[in-house]
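Engineer: one predicted model, sequence on top.
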Amino acid sequence: MPAGLVISAPASGVGKTTLTLALARAWRNRGLNVQCFKSGPDYIDPAFHAAATGRASVNVDSWAMDRGTISHLVSRGTDADIVLAEGSMGLFDGVAARGVSGTGASADIAEMLGWPVVLVIDPSGQAQTAAAIAAGLRDYRAGVRLAGVVLNRVASPRHEDLVRRALDDVGIAVFGALPRHAEISLPKRHLGLVQAEEQAEIGKLIDEAARFVAEHVDLDAVLRFAASWSPQPAANGLNVTPPGQRIALARDAAFSFVYPHMLEAWRAAGAEITTFSPLADEVPDVNADVCWLPGGYPELHAGKIAANTRFRSGLRAFAETRPVHGECGGYMVLGTALTDADGVRHEMTGLLGLETSFAKRRMHLGYRLATLAVSMPGHHAGARLRGHEFHYSTILAQPDTPLAVVHDATGAVIAETGSQRGRATGTFFHLIAEDR
């Protein structure tokens, strides 16, 4: 029977991902089967989890998914020895209005599955106050259990001793303390970590993190606090409809933001997926009945995309007879033009009238609930889709038929409606699940 833990923290940027990867690899090195999950709408971290464990990781999201879907997804951990769910943001951070089964907070997953929480605490610039923060998190919500803490970036042995004593006074176990160690810092860019597939040395970095954490953290003590867990049978499977029977999926460094559970759901429903690379000037599979352009970093490759005339003309030819859909970055590439951060305007495919710019960046972030005004691949008009939006582009023009009425998690209508023109559709949000 597997044991489960949630790795969380008081805030973002404290070291959750690094600790999760290190624990996973350290236990794998000991011969244990480790299964990771990511709480919340992050499409980058699961690839790091897979690199650390050798097993595919997927997202579980209490705002967008019902309990049955979450149970179905986590059931893949049945044959594991230890299951780790990496949280997002702070432990209790979610949206103000409840979604399908929660607010999107990592605490929802911890309570729902009965997995204790290991807190990563960064006591930089404080000492005993770190214990007050940990105690407050422990006591904030009755259904969430705290296993203990791992201190990260401690300044000195004296600093560690002060924090340890304070945590002991409030009855919180300290599993270990990590000094600063620049060699295991994961590189970042504007939408999060640089993707695992872009880092040739990711295996070595995870190995070093595992060695470092095994030296400073009592791995056996952490395991003892993990909760034995027997997955509950799921009444339903993944709440996702494939966009077609044979799907041509853009996949390279510019188009890589795909939730793993989405691809699994498409395949589970009998769909076939073939991939092509716009950056390599490839075209969609001519035998596909739909083309899907996911998000990614087209703004970093806009010049190359504009220069790849075979890709652009091939996609336009595909769209003459079959549907094409783009999410976020893919939506931008379906548009008329994209202006990069240096102010250079690049011609895109022109299947939609959308024009975007990164010259004046503005963050757009949050859950989205869209009611389709017209159909898109896999979903009919009137369908309610749950997703998440995260980008820094500014809309200069969005002249086509609005695809949907889109609300944020508070119920406020937002301007990023998506677009439809002919057989081309696009959204700024990444689809997670459909309301049923």
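Structural biologist: Cool, the structure landed. Please read all numbers here as calculations on a predicted model, not as lab measurements. Residues are numbered from 1 along each chain as shown.
Engineer: okay, CA-based contacts and neighbour counts for the rest of this
Structural biologist: Noted.
Engineer: and the end-to-end length of stretch 409-427?
Structural biologist: 17 Å (CA to CA, to the nearest Å).
Engineer: how about residues contacting that stretch?
Structural biologist: If you take CA atoms under 8 Å, 6 or more residues apart in numbering as the criterion, stretch 409-427 is touched by 95-97, 99, 319-328, 330-331, 334, 351-352, 354, 366-369, 374, 376, 398, 400-408, 428.
Engineer: now residue 299. Nearest residue, chain neighbours left out?
Structural biologist: residue 340 (5.7 Å; CA to CA, 6 or more residues apart in numbering).
Engineer: quick one, strands of the stretch 301-436 of the chain?
Structural biologist: Secondary structure of the stretch 301-436 of the chain, counting by DSSP state E, counting those that start in this stretch: strands at 324-327, 337-339, 345-347, 355-357, 364-372, 384-391, 394-397, 401-402, 404-408, 419-421, 424-427, 430-434.
Engineer: this is the comparison structure:
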Amino acid sequence: MPAGLVISAPASGVGKTTLTLALARAWRNRGLNVQCFKSGPDYIDPAFHAAATGRASVNVDSWAMDRGTIAHLVGRGTDADVVLAEGSMGLFDGVAARGVSGTGATADIAEMLGWPVLLVIDPSGQAQTAAAIAAGLRDYRAGVRLAGVVLNRVASPRHEDLVRRALNDAGIAVFGALPRHAEISLPKRHLGLVQAEEQAEIGKLIDEAARFVAEHVDLDAVLRSAASWSPQPAANGMNVTPPGQRIALARDATFSFIYPHMLEAWRAAGAEISIFSPLADEAPDASADVCWLPGGYPELHAGKIAANARFRSGLRAFADTRPVHGECGGYMVLGTALTDADGIRHEMTGLLGLETSFAKRRMHLGYRLAALAAPMPGHQVGARLRGHEFHYSTIVAQPDTPLAVVHDATGAVIAETGSRRGQATGTFFHLIAEDR
């Protein structure tokens, strides 16, 4: 029977991902099968999880998904020895308004699955106060159970002793304390996101993290703290309609942000996926009946995309007779032009009138609920789609027919409506699920 555990923290940037990867690899090195999940809409971490465990990881999200979908996705851990769900932001951080089955908080997943929470606490700049924070998190919500704490970035043995004593007095188990160790920090880029496949040394980085954590954390005690878990059969699956029977999917360093569970759901529904690389100047498969351009980093490769004539002409020819859809970065490439951070304007494919710019960066971040005003591949007019938006581009022009009425998690209407022109559609949000 698998043992389930949630890895969370009081805030972002405390070390959840590093600890999750280290525990997963350390237990895998001991011969255990480890399955990871990511709570929330972060689409980067699942690839790191897969690198650490050798098993595909997916997102589970209480704002966008119902309990049946979450149970279906988590069911892949049935044959594992250990199942780890890595949280996002702080343990109770979500949106103000409840979504399908919660607010998107990690605590929702912990309560739903009945798994205890392993807290990562960074006591930098404090001592006994760290225990007060941990105790507050322990007692904040009755249905959420605390397994214990791992301290991260401890300054000295004296510092560790002060924090440990306070946590012990509060009745909170301390499984280990990690001194500062910059070598295992995961790198960041201009969006704060670096993908696992972009790092040639990812295996060595995870091995070093596993060695370091095994040296300072009681792995056996952490494993004993996990809950024995007997997953219940899901009443239904993903209920996802593929955008077509044969999907030409752009996939390379520019186009890589798509939720793993969506691809799996397409395949499970019988769709075939044909990969092509716009960066390598490849056109979509002529035998496909739909083309999908995921998000990514078009601003880093805008000059090359603009110069790749075979890709651009092939995509235009495809769109003459069949649907083409772009998400976020893919949407930008379907547009007329993209201005990069240096202020250089690059011509894009021109299938839509959208023009975007990174010259003046402004973060767009949050859940999105879209009611389709026009059809897009796999979804009809009136469909309610749930997704997440994260980018720094600004809209210079968005002249085409709006694709949807889009609200944020508070219910406020936002300007990023998406677009439709002919066979081409695009959205700034990344699709997570459709309301049933």
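Structural biologist: Received it, and whenever you're ready, just let me know what you need. Please read these numbers as outputs of a predicted model, since none were measured by experiment.
Engineer: thinking again about what came up before, now do the residue nearest to residue 299 of the first structure against residue 315 of the first structure, distance only.
Structural biologist: Taking CA to CA, one finds residue 340 of the first structure at 22 Å from residue 315 of the first structure.
Engineer: ok, residue 73 of the first structure next?
Structural biologist: On the measure of CA to CA, residue 73 of the first structure and residue 315 of the first structure end up 34 Å apart.
Engineer: counting neighbours, what do you get for residue 192 of the second structure?
Structural biologist: Other residues near residue 192 of the second structure number 7, with proximity taken as other CA atoms under 10 Å.
Engineer: show me what it aligns to in the first structure.
Structural biologist: Residue 192 of the second structure maps onto residue 192 in the first structure, with residues paired by sequence alignment.
Engineer: rewinding a little: for the strands of the stretch 301-436 of the first structure, could you give me JSON lines that also reports distance to residue 144 of the first structure?
Structural biologist: Shown next, in JSON lines, are these (distance: least, CA to CA, whole Å):
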{"stretch": "strand 324-327", "distance to residue 144 of the first structure": "35"}
{"stretch": "strand 337-339", "distance to residue 144 of the first structure": "45"}
{"stretch": "strand 345-347", "distance to residue 144 of the first structure": "50"}
{"stretch": "strand 355-357", "distance to residue 144 of the first structure": "43"}
{"stretch": "strand 364-372", "distance to residue 144 of the first structure": "24"}
{"stretch": "strand 384-391", "distance to residue 144 of the first structure": "25"}
{"stretch": "strand 394-397", "distance to residue 144 of the first structure": "39"}
{"stretch": "strand 401-402", "distance to residue 144 of the first structure": "42"}
{"stretch": "strand 404-408", "distance to residue 144 of the first structure": "27"}
{"stretch": "strand 419-421", "distance to residue 144 of the first structure": "42"}
{"stretch": "strand 424-427", "distance to residue 144 of the first structure": "36"}
{"stretch": "strand 430-434", "distance to residue 144 of the first structure": "25"}
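Engineer: got those as a markdown table, with mean neighbour count columns?
Structural biologist: Output for these, formatted as a markdown table (neighbours: other CA atoms under 10 Å):
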| stretch | mean neighbour count |
| --- | --- |
| strand 324-327 | 26 |
| strand 337-339 | 26 |
| strand 345-347 | 19 |
| strand 355-357 | 25 |
| strand 364-372 | 21 |
| strand 384-391 | 21 |
| strand 394-397 | 15 |
| strand 401-402 | 19 |
| strand 404-408 | 22 |
| strand 419-421 | 22 |
| strand 424-427 | 27 |
| strand 430-434 | 23 |
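Engineer: for residue 108 of the first structure, find the nearest of the ones you listed.
Structural biologist: Closest to residue 108 of the first structure of the strands of the stretch 301-436 of the first structure, according to CA to CA: strand 364-372, at 16.0 Å.
Engineer: hang on, residue 58 of the first structure packs against residue 259?
Structural biologist: Yes. Using CA atoms under 8 Å, residue 58 of the first structure is in contact with residue 259, at 7.2 Å.
Engineer: the more surrounded of the two?
Structural biologist: Neighbours were counted for residue 58 of the first structure and for residue 259 using other CA under 10 Å; residue 58 has more, 28 against 20.
Engineer: all helices for the first structure, in order.
Structural biologist: Ranges of helices in the first structure, per DSSP state H, are 16-29, 45-53, 67-74, 106-113, 129-139, 157-169, 202-216, 219-225, 260-268, 302-307, 309-319, 329-334.
Engineer: nothing else from me, thank you.
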